[in-house]
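> what shape does this take:
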Amino acid sequence: MSDTSGAPLSGCAALVTGASSGIGAAIALALAREGAGVALVARRAERLERVAAAIRREGGTCAVLPADLSEGARARGVVEDGVRHLGRLDVVVNSAGYVARGAVEAGDPEEWQRMVDLNFTAVLNVSRAALPHLVGAAMDGRRGVADLVTISSVAGRIVRKNNSVYSATKHAVGVFSEALRQELTGRAVRVGLVEPGLTTTEMTAGDGWEPVAPGMPREAWLRADDIARAVVFMVTQPPHAAVNEIMVRPTAQEP
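Alright, predicted model coming up:
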């Protein structure tokens, strides 16, 4: 990483959940390249250390914060851990998530609960804990703005069979984000939602995705870096401009 003293996020601190792989890891690296110190949050400490090593090799600053965000108290506490390590909080990206596809009739309630816990409840807990810090960062004059971004999904907009609970959690995240945006109007905290289409990640590595995009080869899917670029675009706008929603689909994805 070259000198980032003049980068858009120089002197800022970001917290990224789900940062051990896939979209979250790509976002963490991208924010570090824009000059931010980054708190990396996920369950798998070893994977977080790999991401941290990549950031440090490029001259970036980061903190590794292993946490299971399905535990409400830990989801709230990890924000305080991030502030303690980095001194402030200017950007939060809720990227942790879980998907289990299948028909409702044959569904596993434990899998449903895990989706609700990670895709929705953790977003509530992390966002609530982060708000005082984000409001404070927006007011201190360094950037004149702070950002709260949540990674949702096209599935939150387009409902398909065998994807009911996942879609429900992502739809809920969209509703929450818009309501929170309205609550924070005038306080210089921007609330953003990024909704990826089919993206090649660890979470989508298994079989069973053909019905979502019939005949679409995996090499035509998005990459995690594509989503990271959308997040960077969102959080590096000038303070008066809020990009509240970005949907990113593969060019070849129809639904």
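> when you work out contacts or count neighbours from here on, use the C-alpha atoms and nothing else.
Noted.
> wait, Gly97 touches Val116, no?
No - the criterion here is C-alpha atoms under 8 Å, and Gly97 misses it with Val116 at 9.3 Å.
> in whichever strand or helix holds Ala26, what counts as buried?
Using DSSP states H and E, Ala26 falls within helix 22-33. Buried positions in helix 22-33, judged by neighbour count with 16 or more other C-alpha atoms under 10 Å: Gly22, Ile23, Gly24, Ala25, Ala26, Ile27, Ala28, Leu29, Ala30, Leu31, Ala32, Arg33.
> Gly215: neighbour count?
By the criterion of other C-alpha atoms under 10 Å, Gly215 has 10 neighbours.
> for it, helix, strand, or coil?
Applying DSSP: H, G, I helix; E, B strand; the rest coil to Gly215 yields a three-state assignment of coil.
> how much space between it and Arg56?
40 Å (C-alpha to C-alpha, to the nearest Å).
> residues touching the nearest residue to Ala224 once chain neighbours are set aside, list them.
Counting by C-alpha to C-alpha, 6 or more residues apart in numbering, Ile23 is the residue found nearest to Ala224 once chain neighbours are left out, at 4.5 Å. Ile23 makes contact with Ser95, Thr201, Ala224, Asp225, Ile227, Ala228, according to C-alpha atoms under 8 Å, 6 or more residues apart in numbering.
> narrow these to those in strands?
If you go by DSSP state E, the contacts of Ile23 have nothing in strands.
> from the residues you listed, which land in helices?
The members of the contacts of Ile23 that map onto helices under DSSP state H are Ala224, Asp225, Ile227, Ala228.
> by neighbour count, which of those residues wins?
Ile227 (26 neighbours).
> quick one, what contacts it?
Ile23, Ile27, Val194, Pro196, Val248.
> and the strand or helix carrying the third one, what other elements does it pack with?
Right, Val194. If you go by DSSP H and E, Val194 is part of strand 189-196. With contacts taken as 3 or more C-alpha pairs under 8 Å, 6 or more residues apart in numbering; DSSP states H and E, strand 189-196 sits against helix 122-139, strand 146-151, helix 164-184, helix 224-235, strand 245-248.
> who are the contact partners of Ala75?
Ala67, Asp68, Leu69, Ala122, Asn125, Val126.
> export the residues you listed to JSON lines and tack on neighbour count?
Shown next, in JSON lines, are the contacts of Ala75 (neighbours: other C-alpha atoms under 10 Å):
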{"residue": "Ala67", "neighbour count": "19"}
{"residue": "Asp68", "neighbour count": "19"}
{"residue": "Leu69", "neighbour count": "27"}
{"residue": "Ala122", "neighbour count": "26"}
{"residue": "Asn125", "neighbour count": "20"}
{"residue": "Val126", "neighbour count": "25"}
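> and for comparison, fold this next one:
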Amino acid sequence: MLSLHGKVVAITGASGGIGEATARLLAQRGAAVVLAARRRDRIDAIAQAIQEEGGRAATCVVDVTQAEDLQRLVSFTTDQYGRLDVLVNNAGIAPISPLADLDTESWSAMIDVNLRGTLNGIAAALPIFRKQGAGHLVSIVSVAGLTVSPSMAVYAATKNAVRTIHEGLRTESTDGAVRTTAISPGYVRTHLADSMTDPHVREQTRKNMDAVGIPPAAVARAVAFAIEQPGDVEIGEINVRPTVQA
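The predicted structure is shown next:
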């Protein structure tokens, strides 16, 4: 295991689930973390817990749909710790439902958070990475984009768009200044189902998560594995799913 000491990592959607687990694990392994989310009270409590365990953590209230919020996150991180080594684009929502429901408001929300939020992160972090000569973009995608299931068309589309953007950025970054990693979880025991608008889909998803879901820490370990590699190694994509998931 390589050390994360000296790494500075900003994480969106860090108020719970995968984002919280990632912040806690990376801090335990020596990284300085900046937790970003909309819920100030929640990220402050997590950061305090990390600090009480001897880790380094700070917080920044962020709505990823707002480009200026991501700019502020990057500026805050570099002011606080002198640099930004990794941006983890983790914030995401899944108000999924059959296309026939014509829930266009939810379609737009998924595009704004899952896709535009990632683009806002790239726009904020990329100039810093280029200036430093090194940086790492990690985005939490989904296995839902690998095999598209009923009710998940728009959600999968946003995640596949992020996967495509990652590949595009990778091909533009062969000078070694920027590494990219897309991590696609399967069923993970988080509160993602809370954002689902269709009652039947929400209930079925919760049952699946309870029955076979892996803990958020499993995905956090994948994030740590990707970013702890030496600078000449890029882990482009990782799929992390329960062993029993079809």
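> let me see the TM-score of these two.
Scored against TM-score structural alignment, normalised by the length of the second structure, the superposed chains reach a TM-score of 0.91; 242 aligned residues with a C-alpha RMSD of 2.1 Å.
> hang on, the earlier thing: mean neighbour count, the helices and strands packed on strand 189-196 of the first structure: which tops it?
Comparing these by mean neighbour count (mean count of other C-alpha atoms under 10 Å), strand 146-151 ranks first with a mean of 25.
> quick one: the strands in the stretch 1-150 of the first structure?
13-17, 37-42, 62-66, 91-94, 146-151 (DSSP state E, counting those that start in this stretch).
> okay, the ones you listed in TSV with distance to Gly206 of the first structure next?
What follows is these, written out as TSV (distance: least, C-alpha to C-alpha, whole Å):
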stretch	distance to Gly206 of the first structure
strand 13-17	22
strand 37-42	21
strand 62-66	25
strand 91-94	23
strand 146-151	21
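> for Gly107 of the first structure, find the nearest of these.
For Gly107 of the first structure, the closest of those is strand 146-151, at 24.3 Å, according to C-alpha to C-alpha.
> quick revisit: so where is the helix holding Ala26 of the first structure in the second structure?
Aligned by TM-score structural alignment, helix 22-33 of the first structure corresponds to residues 17-28 of the second structure.
> try stretch 46-65 of the first structure
Aligning stretch 46-65 of the first structure against the second structure (TM-score structural alignment) gives residues 41-60.
> quick check: end-to-end length of that stretch?
OK, stretch 41-60 of the second structure end separation, C-alpha to C-alpha: 11 Å.
> and Val219 of the second structure, what pairs with it in the first structure?
Checking TM-score structural alignment: Val219 of the second structure goes with Ile227.
> and Val33 of the second structure, how far is that from Pro215 of the second structure?
21 Å.
> neighbour-wise, which of those two wins?
Taking neighbours as other C-alpha under 10 Å, Val33 of the second structure and Pro215 compare with Val33 leading, 29 against 17.
> need the helices and strands packed on strand 189-196 of the first structure in CSV with distance to Asp90 of the first structure, can you?
Converted to CSV, these look like this (distance: least, C-alpha to C-alpha, whole Å):
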stretch, distance to Asp90 of the first structure
helix 122-139, 6
strand 146-151, 5
helix 164-184, 15
helix 224-235, 10
strand 245-248, 19
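> nearest to Pro109 of the first structure, of these?
Between these, helix 164-184 lies closest to Pro109 of the first structure; by C-alpha to C-alpha that is 10.0 Å.
> residues contacting the spatially most central residue of the second structure?
The residue lying closest to the centre of the second structure (C-alpha atoms, centre = their mean) is Asn90, at 1.7 Å. By C-alpha under 8 Å, 6+ apart, the residues touching Asn90 of the second structure are Ile11, Thr12, Gly13, Ala14, Ile18, Gly19, Ser139, Ile140.
> and Thr121 of the first structure, by the same measure?
With C-alpha under 8 Å, 6+ apart, Thr121 of the first structure has these contacts: Ser70, Gly72.
> trace Asp90 of the first structure over to the second structure, please.
Under TM-score structural alignment, Asp90 of the first structure pairs with Asp85 in the second structure.
> hmm, I typed the wrong one, I wanted Pro239 of the first structure.
Match for Pro239 of the first structure (TM-score structural alignment): Gly231.
> what's the local residue count around its match?
14.
> ditto for the one 4 residues further on
Applying other C-alpha under 10 Å, we find 16 residues neighbouring Ile235 of the second structure.
> can you check Asp69 of the second structure too?
So Asp69 of the second structure, with other C-alpha under 10 Å, has 19 neighbours.
> gap between it and Glu52 of the second structure?
27 Å.
> which members of the contacts of Ile227 of the first structure are the farthest-apart pair?
Longest span within these, C-alpha to C-alpha: Ile27 and Val248, 14.7 Å.
> need the contact list for the closest residue to Asn208 of the second structure other than its chain neighbours.
Excluding the flanking residues, the one nearest Asn208 of the second structure by C-alpha to C-alpha, 6+ apart is Tyr187, at 7.2 Å. With contacts defined as C-alpha under 8 Å, 6+ apart, Tyr187 of the second structure is in contact with Asn208, Met209, Val212, Gly213, Ile214, Arg241, Pro242, Gln245.
> same check, this time on Gly24 of the first structure
Val16, Thr17, Gly18, Ser95, Ala96.
> so who does the equivalent of Ile151 of the first structure over in the second structure touch?
Under the alignment (TM-score structural alignment), Ile151 of the first structure maps onto Ile140 of the second structure. Going by C-alpha under 8 Å, 6+ apart, Ile140 of the second structure touches Val88, Asn89, Asn90, Ala182, Ile183, Ser184, Pro185.
> recalculate using a threshold of 7 Å.
Ile140 of the second structure is in contact with Asn89, Asn90, Ala182, Ile183, Ser184, counting by C-alpha atoms under 7 Å, 6 or more residues apart in numbering.
> overlap between those residues and the first structure?
Mapping those onto the first structure (both residues aligned by TM-score structural alignment, their matches' C-alpha atoms under 7 Å) leaves Asn89, Asn90, Ala182, Ile183, Ser184 still in contact.
> please name the nearest non-neighbouring residue to the aligned partner of the last one in the first structure.
Read that as Ser184 of the second structure. Matched to the first structure by TM-score structural alignment, Ser184 of the second structure sits across from Glu195. Nearest residue to Glu195 of the first structure, sequence neighbours excluded (C-alpha to C-alpha, 6+ apart): Ser153, at 4.0 Å.
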